[in-house]
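In: Could you look at this predicted model? Sequence included:
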Amino acid sequence: MKALPLLCLAPLAAMADTTELGEVVVEAMKPGLGNYVTSAEAEDFERRDLADALSLLPGVSMTRVGARSESMVTVRGFDLRQVPVFIDGIPVYVVYDGYPDLGRFTIPAAGEIEVAKGLSPVLAGPNTLGGMINVYTRRPTEPIEGEVHTGAFTGGGWDAGLSAGGKQEKWYWQFDLSYIEQAAFELSDDFRPRPTENGGSRENSYYNDWRASGRLGWTPAPDDEYVLGFWIQRGEKGTPPYTGYDKKIVPRFWQWPQWDKDTYYALTRTQLGGDTTLETTLHYDRFENLLRAFDNASYSSQTKRSSFDSYYDDWTAGGSVKLENRTLKDTRIAAAFHYKVDHHEEMNRGAPKYTFEDETASTGIEAEHFFPWGSSLQAGISYDWRSINDAVDTNSGLPLTGDDADSWNPQLIWKHKFCDTLEGHLGWAEKSRFPTIKDRYSYRLGQAIPNPDLEPETVDHFDLGLDGSAWDNRFQWEVGAFYSRIDDAIQRVDNVAFTPAGAGLFQLQNVGEAEHHGIEVALGNKWTDCIETGLRYAWTHTENRSNPAIHITGTPEHEIFLYSKLQVHEKVKLIPSFVWADSRVISSTGKRVGIYASLDFKAEVTLPADCTLGFGATNLLERNQQLDEGYPEPGRSLFVDLRHEF
């Protein structure tokens, strides 16, 4: 649920001269080992959804919200409210609380993911406090191309997909269809039975999702392109009940029979003379959601006060315009304007409907000059603002107001190419995030007081990086260091008021100061034509300077990913991999979960007729572990899949 990312963002040529229409060059530097994942890499490591695929990158950590059965990531310690997600340049979020469930999103075939960490284009629009994530489908290059796949995995799981596209002289098309389901994942044999979970198949852990997406593009001239596209998703899932030892936590018996999202968009790029390009986007997104809370594990009655049916009916509509000019020698100048409306409706069965609506806009300018000695300097600034169209007090039903909010976002980046095999950058940026509807208006089940006048959070990023190659590009490496200072962070302040019974109520206020800093390393080495290895490592330290008793959650301090790709035979490839993350804080009170580690293995066999058979296992060591306390992860899981490319 997400009142964050701006509307439809136009592609930004931050480093390269040309980009795919709908692609957002989200990194201030070129795509590389530390910020770029392809769908082929996700397949190699059996990463089935967007959260799993993103966690292959250093500084991007997988998290779970167990009470909602949602998959998330943090980027250098910033959560998904602060790092918006875009698909084909279109924002993907749920309006209310800023948290899209990335477990609902499969990766399009031939798709690619780029992640900006801290530094991101100022022309991308508002709310990129900690960076941004973009998923996009490549334009087809052949008259007809694609793949079909199907597979099965432990727990009654199976998936299937079709991807097809074609390119003609002046037009192209791309279509993707996927389906995945699982009856229940299997727990580790080391799991100890609890009152709400007896082991074996995890209670209420079923899910199924299907997705259809397509793009139709017209290219009347080499530099002109006009695209119509859509994404349609349908899903349902259960939320496994709490199995931990915290007596204050009451197990929830929740199911989500509806998680439906439709997105329609148009992208254009028009060459206005030899040096000027105009890009526009329009989009409309609809999200409908139903959460059902039951009395107990039978999931058959709703008689208690804690039981309910909760409906969301949201839509977002917006557009953007970007103009880029290269008339001046070795200089690129660009300006952009974005506008969107976020509309949220919520209702419990038998209760009134409540409506909230925001308008958000952004305008920005950016210039980049390329010097003859191999350096470039990029400078830009954007101005973002948000106004409130509609809001209501959900206790009284009376209208609420709130202050309009605005923010400035300047950025400065220096890049230098020392030689053909070594490049570096140094950058500074000030970014911001507007608080979500939930941040401003929620009573938090009677535990809080709304604060309609919350101001934006702001952060100063400092980023330093080097990347290079050796041995005819067989060895590639990247190393970076970052420091982020957050001001006006939105944090809870306890006991601002009391209930008639004397219970203290909290409120979210702009009182926090925090620091995130760390180091990231990415290495890739192709030792021979048959042996490839890689390493991703991140050290991320987060600190709440204003109130150390309130912890920053979800990000392990140390995390490492190791892998090998071994071509042991002309038709056989072996892919072992290992991920390790140390203990992490999972609640603001300081509660922690232990080390997470998974040894995985995949084998691929090339078959006739352009088919590939893959099989293997995840969590081979059968570890009983958690990413959120009381919500155990799957034990050992076996899988097999078959793919055919055409």
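Out: Received it, and whenever you're ready, just let me know what you need.

In: For the rest of this, base every contact and every neighbour count on C-alpha atoms.
Out: Will do.

In: Now for Thr141, how many residues are close by?
Out: Residues lying near Thr141 (other CA atoms under 10 Å) number 12.

In: The one 5 residues further on now?
Out: A count of neighbours around Gly146, defined by other CA under 10 Å, yields 19.

In: what about stretch 163-179, how long is it end to end?
Out: Stretch 163-179 has its terminal residues 12 Å apart, counting by CA to CA, to the nearest Å.

In: who touches it?
Out: The contact list for stretch 163-179, computed with CA atoms under 8 Å, 6 or more residues apart in numbering, reads 106, 108-109, 139-148, 159-162, 208-221.

In: what separates the residue nearest in space to the middle of the chain from Pro91, distance-wise?
Out: Of all residues in the chain, the one closest to the mean position by CA atoms, centre = their mean is Val85, 4.9 Å from it. The gap separating Val85 from Pro91 is 6 Å, by CA to CA.

In: Next: Leu21.
Out: Distance of Leu21 to Pro91, given as CA to CA: 15 Å.

In: One more: Arg138?
Out: Arg138 sits 18 Å away from Pro91, going by CA to CA.

In: Between these two, tell me which one has more neighbours.
Out: Between Arg138 and Pro91, Pro91 has the larger neighbour count (other CA under 10 Å), namely 23 against 18.

In: doesn't Val83 make contact with that one?
Out: No - the criterion here is CA atoms under 8 Å, and Pro91 misses it with Val83 at 11.0 Å.

In: Near the residue nearest to Leu33 when sequence neighbours are not counted, how many other residues are there?
Out: Distances taken as CA to CA, 6 or more residues apart in numbering put Ala522 closest to Leu33, at 6.0 Å, once the chain neighbours are dropped. For Ala522, the count of nearby residues is 23 (other CA under 10 Å).

In: hold the first one in mind and look at this next one:
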Amino acid sequence: MKLKFIAFLLFPLIGFSQQNNSTPTDSIKPSNVFMLGEVIVTNHQNKDTLNRVTSKTMVSQNKMDVSRALNMLPGITLTASGPRNESMVSVRGFDLRQVPVYMDGIPVYVPYDGYVDLARFTTFDLAAIDVSKGFSSVLYGPNSLGGAINLVSRKPSQKLEYDGSLGMINENGYKGNLNIGSNIGKFYFQGGFSYLDRNSTRLSSNFVPTANENGGQRDNSYRTDQKISFKIGWTPTEKSEYAIGYINQQGEKGNPVYTGSDPLNSLLLKPRYWQWPNWDKESFYFISNSNFDDKNSLKTRLYFDRFKNTLDSYDDATYTKQTKPYAFESIYNDYTYGGNLEYNTKFIPKNDLKIAFHFKEDVHRENNLGEPVRHFIDNTVLVGIEDIYKVTPKFTVIPGVSYNIRKNTEAEDYNSTTKVISDYPSAGASDAFNAQIGFFYQLNEAQKLGATVSQKTRFATIKDRYSYRMGTAIPNPDLKPEKAVNYELNYTAGLFNKVTFQTALFYSKLSDAILNVSNVQPGKSQMQNFGEAEYLGVEAQINYEILSNLSLNVNYTYIERNNITNPNIHFTDVPNTKVMGTLEYKPIKILRLIANSEFNSSRFSTSYGARVPDYTLLNFYASGKIAKNFSIDAGINNIFDKNYCLVEGYPQEGRNFFVTLRFFNN
């Protein structure tokens, strides 16, 4: 099987070669961004390195999944759900329920709980990842309380272009990918295949063995992720484009057990023995932009997304039997379909006006093996208007407003004692208004200043409203949207053609926050619109071209999150301080050396105060071109073998290395 896989990846190298003097990580050019998949407010937004990760950066630092790639940006923190072995991020303190994830502007988050395991989303076929923080375009749609994340795919610019890789990760993992595209005037094709397999991750040598983990290779930490994607496009005119896309992701993973020492954590004495035999996603989409004339156009997105997931809970660490009361097999079989229309007109002088309509239906189907299937259906609609008003050549105002409504049309309850399915009491529709405005002033060619304020909302998920949380909670179908008002001041300056400085001050005030309220009934909690909170902080970034072949990037984030309603309940998973620095050196044209260091201060893991200590990581990467169409990349992560955690009781990987052979033709 592995030989066939290697042969498949190497096939495009036979008979094709092209002169190429670029370094390996420059092989994916900015022109390869699928612009139809972008959601941008201004034309300068996609040049903003505070809020965009390019494929060049992802490749050069071996960021194989979206969560690790996003962690390179200021304002974003790598987080995790340890008990579910899910990789996530926080954007200025907001989690992924409040910052939805899109692929080419199409929502891909899970219908049931609004989350998405970003480790399942590999980066091999991406051109860029865009992040909107706080002030996100109305055109994204509903639920962007704290912003939005958009994964942007590739578009070919030449008659034939390809790149790929074969690699080894430590001694028991391997990866490979191939991207191939063709642009022949009015038609283009882009396809991608990737495979990532690891038998396990290795713990730090400083890890102290526990009753549930003896150290060395982390038990039950395997993963396999395979992805196929393709896109066919037609550009009949310079300003009109039509594309059909397909993505198929198939994943499986283990779920390492809790190894901590928190006496209040129930997993200390009752560990979970979980495995996920499938985490599969399949997406079909159509995106178009039709220009009627120089001033009017219509953009369309239509999509169908299917999500299948199985969770197996076993008796013990042998992962062979399911006979205990806590053992089960849980099955999700969800799908989402919808679309949006975006009418753009420049009929009014100095104004670029967009009117948007979104519709989305989420269908969640769940059952444990041997039980009947329960159905949940939500419909969500948004109508929005956004304008770019050029007051003067240097001063721009961007207002936006939207009306959002969500209605549940089906929600079924199941009584495990009587084996009867019944309907939950009907709940009224939830609606919300969003409004925002941004002011942007170009001081001179090198300096820009901006100020924004936005009122955003998030509807409660199906899980928020209807989950019993394994018998410990009471459903609440009448949950209302939570709200946030986000403020930001930002500044960008270029100095001496060598230094770029960017910074942003931000403040968010949350109300009607959806929190888990304990002991609503003896021993049972409930999700309620209970809380008020505030998030505030600063992020900054400096890019310094020290020499023509030596550059430095440093970014810094400081954030405070205050629970106004109940200061004794702590917000989790986000450190107050994060600093990341990257030094890149090209001693000769065909060789690139990168040193990267990251510091994270201590963070809370539980609302009652358990926390993990701060940590500092040092990583090193090298890439050298060995022939006209080949390069070798190698690197070491966590050089000093730091034993650290993102969540208490779930240690991260110790020192690890990789070696990759890359091939390309442009």
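Out: Yep, it's here. Please read all numbers here as calculations on a predicted model, not as lab measurements.

In: ok, now which ones touch the residue nearest to Leu33 of the first structure?
Out: 33-34, 58, 477-479, 534-537.

In: Which contacts among these does the second structure share?
Out: Contacts from the contacts of Ala522 of the first structure that recur in the second structure, judged by both residues aligned by TM-score structural alignment, their matches' CA atoms under 8 Å, are 34, 58, 477-479, 534-537.

In: Next, give me the two most distant ones among these.
Out: Farthest apart among those by CA to CA are Val479 and Gly534. That separation is 13.7 Å.

In: which position in the first structure aligns with Ile462 of the second structure?
Out: Correspondence of Ile462 of the second structure to the first structure, assessed by TM-score structural alignment: Ile437.

In: and its match, what is it in contact with?
Out: Each residue near Ile437 of the first structure by CA under 8 Å, 6+ apart is listed here: 3, 95-97, 356.

In: Map these onto the second structure and name those still in contact.
Out: With both residues aligned by TM-score structural alignment, their matches' CA under 8 Å, the contacts of the contacts of Ile437 of the first structure that the second structure also has are 95-97, 356.

In: can you redo those as a markdown table with secondary structure and neighbour count?
Out: As requested, those are exported to a markdown table (DSSP: H, G, I helix; E, B strand; the rest coil; neighbours: other CA atoms under 10 Å):
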| residue | secondary structure | neighbour count |
| --- | --- | --- |
| Val95 | coil | 30 |
| Tyr96 | coil | 25 |
| Asp97 | coil | 19 |
| Phe356 | strand | 21 |
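
In: and of those, the nearest to Asp189 of the first structure?
Out: For those, the nearest to Asp189 of the first structure is Asp97 (36.3 Å; CA to CA).

In: aligned partner of that closest one in the second structure?
Out: Match for Asp97 of the first structure (TM-score structural alignment): Asp113.

In: tell me the contacts of that match?
Out: Asp113 of the second structure makes contact with 97, 461-464, according to CA under 8 Å, 6+ apart.

In: Counterpart of Asp295 of the first structure over in the second structure?
Out: Alignment note (TM-score structural alignment): Asp295 of the first structure maps to Asp315 of the second structure.

In: what do you get for Asp342 of the first structure?
Out: Taking TM-score structural alignment, Asp342 of the first structure has Asp362 as its aligned residue in the second structure.

In: quick one: the residue nearest to that match when sequence neighbours are not counted from His364 of the second structure, how far?
Out: Distances taken as CA to CA, 6+ apart place Thr336 nearest to Asp362 of the second structure, at 4.6 Å, with adjacent residues excluded. To His364 of the second structure, Thr336 of the second structure is 9 Å away according to CA to CA.

In: Name the residues contacting each of these two.
Out: Common neighbours of Thr336 of the second structure and His364 (criterion: CA under 8 Å, 6+ apart): Pro111.

In: Contacts for the longest helix anywhere in the second structure, please.
Out: Scanning the second structure for the longest helix, with DSSP state H as the assignment, gives helix 2-10. Helix 2-10 of the second structure has contacts (CA under 8 Å, 6+ apart) with 164-166, 176-178.
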